[in-house]
Every structure is written in structure tokens, then in C-alpha cells.
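>>> coordinates only, sequence not included:
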């Protein structure tokens, strides 16, 4: 139960988060287990690509009392429940407006927090494989490229297909096909590095966002994943199913103007890998 200090529960029960209610990336959740800064600068914890938002706009600071929100001398102000603030402690259910974005503050030990976590999961993860979905990929690749524009770190994309997946469905049935999708996605997820990102791009196609490897590193990394899939023993109802993948790998460069250019290049190379006989990587 909340104590007498507004909507703040006892300190030992506090675990708070912010949920995006309006703006880009609705449903995204930010855990407030550390200080977070919201702003237009791509390196901020809560990146808001909005001309109404200052580069470093507001700060959320957890302490022994609760979570305190500070406006960082922003141009257009920070609002809590439609009232402009300089600094204030947040209460359960408060709505924070920064530019066009509305964030809801929630103490995570209540039922509403559990509901938002469920909705958040549905909006971000693929229901069959449990890895990130296409919408989350689109948001993540855009944010990753925005950061690369500032820090110059290498960024690459691997797109891959499961070879002859239709034949697998026709031969073994759709339940077996679903099992293959789960096994392949799980293998890739469990063998990527911390910080890299795996998503189901659509159907039997998957994407891996690779950080911090300059060529030929991404190609070697992708071929390692290919070899793991080829070597994996996948069985369904007593039947062994041989699975391989084909992949295209592309590295972001300054002459590209949008995420679509990186995706298109990786997709073209994926097509070439399939045309060349499958079970291979093309990165040039």
C-alpha cells in the first residue's frame, strides 16, 4: 500500500519505471533503477527525436525518497500532469510530457505495471520465437544509426533466410516448421554477443545488428552463426531436419542516408547468396 506521502510506497517496495504512452515507440519501458536523462541528443538514456525537445532536457534521479524529476533548463519546459515543473518527486500514475512525448510513471509492484509489461512484451517480441519483432528492429536500427553518426563506431547488419523453408513445411508439416523457426532463432540469440540485436524480420527471415566490428569482422561473425546452424541437430517428433541458412552482410557507411539503404544492401547480398547455391554468406 502507498504511504501517506502521495503515491509513493515504502522504500523497500520501490521499483519504478516509465512507459511511453504517446510519441514514438509507444509501449517502450524504461526501468528507473539508475539515473536517466531524456533529450534530443542520441547518447541520452531516453532519446526523443523531436525538435521541441532540448539536447539534454530532463533528468530522472532515484534516491531514498523516491524518483525525482529535474528539468535541465530546457527551452520548452517539462510538465507533470500538465503543470510545468523545475523539480518534483513523482507519484504513481504521474504523466510526464516532454515535447510531443508522454511518459507514465509507475511503481512496478502494482497491477497496472504488470499489465504494461505484458503489453510491452506483445509490442516488442515475436509471439512464436520470443525474439524481437520487425517493429522493434525498425526502431532499433534507426537509433543505432543515429548513434553511429555521432560516435563513428562500426555498425553492420546481417539478414538471413532459412534455406528451403517451404520444402521443410511441405515435407514435415507446419508444426515442424514452427519448431525449426524456434530452434534457429534460439541458437542465434544464444550465440550473439552482448549488445548485438536479433529480430525476426518476417517469415523465415531474421536480422542481426552487429556493433563494433569493422570489415571483415561482420562477415566472419555471420559465417560463425551460419556454421552453428548447419551443425545443429534439429529433431521434431523423432525426425531429424537438416537446416542451413543463407545471409547477406552490409556495413554502414557515411554515404548512406537512411537505414533503408543498409537494409537494401544486406538484402541484395542475401539474394545473391541464395542464387549462388545457399548455405553461405555474401558480404561484398
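Looks like it came in fine. Remember, predicted model here, so these are calculated numbers, not experimental data.
>>> CA only for contacts and neighbour counts going forward, please
Will do.
>>> Quick one: the strands in the stretch 1-150 of the chain, in order.
In the stretch 1-150 of the chain, the segments counted as strands under DSSP state E, counting those that start in this stretch are 16-22, 29-31, 36-39, 46-47, 58-62, 67-71, 78-80, 83-85, 87-89, 95-98, 101-107.
>>> Which among these is found nearest to residue 158?
Proximity to residue 158 (C-alpha to C-alpha) singles out strand 46-47 among those, at 24.8 Å.
>>> For that closest one, name the packing helices and strands.
Applying 3 or more C-alpha pairs under 8 Å, 6 or more residues apart in numbering; DSSP states H and E, one finds that strand 46-47 contacts strand 36-39.
>>> Recalculate using a threshold of 6 Å.
In terms of contacts (3 or more C-alpha pairs under 6 Å, 6 or more residues apart in numbering; DSSP states H and E), strand 46-47 is not packed against any helix or strand.
>>> can I assume residue 103 is in contact with residue 22?
No - with contact defined as C-alpha atoms under 6 Å, residue 103 does not reach residue 22; the gap is 7.2 Å.
>>> which of those two has more neighbours?
More crowded of residue 103 and residue 22, by other C-alpha atoms under 10 Å: residue 103, with 24 against 14.
>>> rewinding a little: kindly reformat the strands of the stretch 1-150 of the chain as JSON lines and extend each row with distance to residue 261.
Putting the strands of the stretch 1-150 of the chain into JSON lines (distance: least, C-alpha to C-alpha, whole Å) gives the following:
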{"stretch": "strand 16-22", "distance to residue 261": "28"}
{"stretch": "strand 29-31", "distance to residue 261": "29"}
{"stretch": "strand 36-39", "distance to residue 261": "27"}
{"stretch": "strand 46-47", "distance to residue 261": "23"}
{"stretch": "strand 58-62", "distance to residue 261": "33"}
{"stretch": "strand 67-71", "distance to residue 261": "37"}
{"stretch": "strand 78-80", "distance to residue 261": "36"}
{"stretch": "strand 83-85", "distance to residue 261": "41"}
{"stretch": "strand 87-89", "distance to residue 261": "42"}
{"stretch": "strand 95-98", "distance to residue 261": "31"}
{"stretch": "strand 101-107", "distance to residue 261": "28"}
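>>> second one coming, line it up with the first:
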């Protein structure tokens, strides 16, 4: 079997790229570790569109998890297909590993290394693109929960409201225990999978008026308006237990995951939203120092 990390993949030597039918079909980068790539649009104007680590690809990703020639997007009749061309780490299609190839439909997500693309097609592809770019300003592309910028704005807004109306407001700071060990032992793609699945678990346990955000790295924040500390601690314990009991499975391997959580409620000594965050973060530190996999408040 050819090693695509060492050899150049050649498909039908001498064949010219096939022009695609008119349209707005494109791949949009909705997550990339390299910030300058986020929101970048690759119009599907030729077939195949190649994706890989070396400069002769149409889409170049400087990522050790990406093979020299990793995948390509091909037009067949009226459809576009994502095709893995023998990459070392595989290609994900809508969170599932791509066996070889799959036809693309509007909204499909493709993950190559640490980069996530979204496929846009149809008459509304142009407006969908601008919607995706806007979402990038408030959403973490990897986990699809809110990003730090959105959290900062929500925290300031809810802090002022709680103070003005003398209402309770609590905040959880959640951190994955030994996350570096997960990356080192199972690989960064497995680490990304854990982050996405954990974010989904947390998002599924909060109300619509509550905010879940990825604060950075393996740290998440849950902002809880109209919730006193007892209710916040109860939710935190529920989340901690659910995450510990959940089976995080990546490529057939189960990865044990636990979290530590710090919790705080607005107090008279808090002058700003960041003061509340700082106190919850201090409680997180206590949970880590106390042995991890626990809640401190």
C-alpha cells in the first residue's frame, strides 16, 4: 500500500482540472488553530480541489496531523465528494471517520487535522457564508459553544443586571483534568474529540438563558443568571458526575475523562464581572489542589 506521507499522490496524469458547474459551492473554514484561516472561503471552481500539508495543494494546512496530500474534493456530475487519499490520520465527515469518500450536502462539516471546514451550496450559499463569518465572532468553531468574546459580553451584561435588580448570578469554571496527558497519550485529534463531546454534554444540561462558553484550551465557563450558589453547586456536581460516567470513544478507544469545577456567586465585594470570574477560578484551583475530579465553592 502506498505511503501518502512520503510519496506524491498522482491522479490521472495529464488530465486537466474539470471546471465545476456554475454556482456558489464552497468550503468555509469554521475552525483553525491558525487564526488567520478562520472564515477563509475556498470556492469550488475546479475539480479536484486538493488539501494537504505541502505547498502544491490548493488548500495548504501547516499542521503535523495533516498528510502531504491528505484529501480532495471532487465533482461528479451534479455532486461534490470529499475523498480521503490515504492520509495517515484520516478525515472526519460530520464527526464520523471517513472510510474513503462521501457525497457532500449543504452544511456538512469536514475535519482535516485540526481544521474544520463547512460545505455551503445552493442559491443561499452567499448569505450562508456571511452568516458563518458572523458566527465565528461569537462561537468557538471546534466545540460550537460560545467563545470567550461572547462570554465576556454576557458576563458584563448579566453582572450589571444582577446588581441593578438584586438578583442572584453564579458562574462555573470547568477544566478537564490532565488534558495534556490525553493529548500526549491518544493524540491531538482525540483531544479535539473530547473537547467537542464534553461541550455537547455541558450544553445539553443548561437552560436557554444560561451561557456555555469555551474560555480557552480545555477550560469552559457556565454563566447562570437567576441561580444562587446552592443551585450552581448542584448543577456542577451533576456535570462532574455525568462527565466521569460518560464514555468518550475515539477510533474505538475509550478515553477516561474527569473535570474539576470552581463555583462562585456574585457578592457585595465584586465590583465587576471579572471579579466574579476570578473567585470562581480560585475555587477551580482549590479543586485541582484537592485531588481533581471535584467541585469547590
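Right, received. Where do you want to start? Since we're looking at a predicted model, the values are computed, not measured.
>>> Let me see the TM-score of these two.
Once superposed, chain against chain, the TM-score is 0.59 (TM-score structural alignment, normalised by the length of the first structure); 175 aligned residues with a C-alpha RMSD of 1.6 Å.
>>> picking up where we left off before, and of the strands of the stretch 1-150 of the first structure, who's closest to residue 197 of the first structure?
Using C-alpha to C-alpha, the strands of the stretch 1-150 of the first structure put strand 29-31 closest to residue 197 of the first structure, at 17.3 Å.
>>> Tell me which other helices or strands that closest one touches.
Contacts defined by 3+ C-alpha pairs under 6 Å, 6+ apart place strand 29-31 of the first structure against strand 16-22.
>>> Go again with 10 Å.
Helices and strands touching strand 29-31 of the first structure, by 3 or more C-alpha pairs under 10 Å, 6 or more residues apart in numbering; DSSP states H and E, are strand 16-22, strand 101-107, helix 111-124.
>>> Could you list the buried residues of the longest one?
Neighbour counts using 16 or more other C-alpha atoms under 10 Å place 113, 116, 117, 120, 121, 123, 124 of helix 111-124 of the first structure among the buried residues.
>>> shared neighbours of residue 103 and residue 22 of the first structure, anything?
Shared contacts of residue 103 of the first structure and residue 22 (C-alpha atoms under 10 Å, 6 or more residues apart in numbering): residue 97.
>>> ok, back up a step: want to throw the helices and strands packed on strand 29-31 of the first structure into CSV with distance to residue 254 of the first structure?
Below are those laid out as CSV (distance: least, C-alpha to C-alpha, whole Å):
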stretch, distance to residue 254 of the first structure
strand 16-22, 31
strand 101-107, 30
helix 111-124, 29
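>>> Of these, give the one that comes closest to residue 153 of the first structure.
Across these, closest to residue 153 of the first structure is helix 111-124 (C-alpha to C-alpha), at 25.6 Å.
>>> where exactly do the helices run in the first structure?
Ranges of helices in the first structure, per DSSP state H, are 111-124, 134-151, 165-172, 174-190, 217-231, 259-275.
>>> on that earlier part again, residue 149 of the first structure is nearest to which of the helices and strands packed on strand 29-31 of the first structure?
So among those, strand 101-107 is nearest, using C-alpha to C-alpha, at 23.4 Å.
>>> tilt between the closest one and helix 111-124?
130 degrees (axes from the mean of the first three to the mean of the last three C-alpha atoms, to 10 degrees).
>>> hang on, residue 27 of the second structure in a helix?
No - with DSSP: H, G, I helix; E, B strand; the rest coil as the criterion, residue 27 of the second structure is located in strand rather than a helix.
>>> burial measure for residue 193 of the first structure, as a count.
Each residue near residue 193 of the first structure was counted by other C-alpha under 10 Å, and the total is 12.
>>> distance of the residue mapped onto residue 119 of the first structure from the second structure from residue 115 of the second structure?
Counting by TM-score structural alignment, residue 119 of the first structure corresponds to residue 133 in the second structure. Separation of residue 133 of the second structure from residue 115 of the second structure (C-alpha to C-alpha, to the nearest Å): 15 Å.
>>> ok, back up a step: so which of the helices and strands packed on strand 29-31 of the first structure comes closest to residue 212 of the first structure?
Of all these, helix 111-124 sits nearest to residue 212 of the first structure, with 24.0 Å by C-alpha to C-alpha.
>>> Mind giving me the packing neighbours of that closest one?
strand 16-22, strand 29-31, strand 101-107, helix 134-151.
>>> Where in the first structure does stretch 72-87 of the second structure align, residue-wise?
By TM-score structural alignment, stretch 72-87 of the second structure lines up with nothing in the first structure.
>>> ugh, wrong one, I meant stretch 163-178 of the second structure
The alignment of stretch 163-178 of the second structure onto the first structure (TM-score structural alignment) spans residues 149-164.
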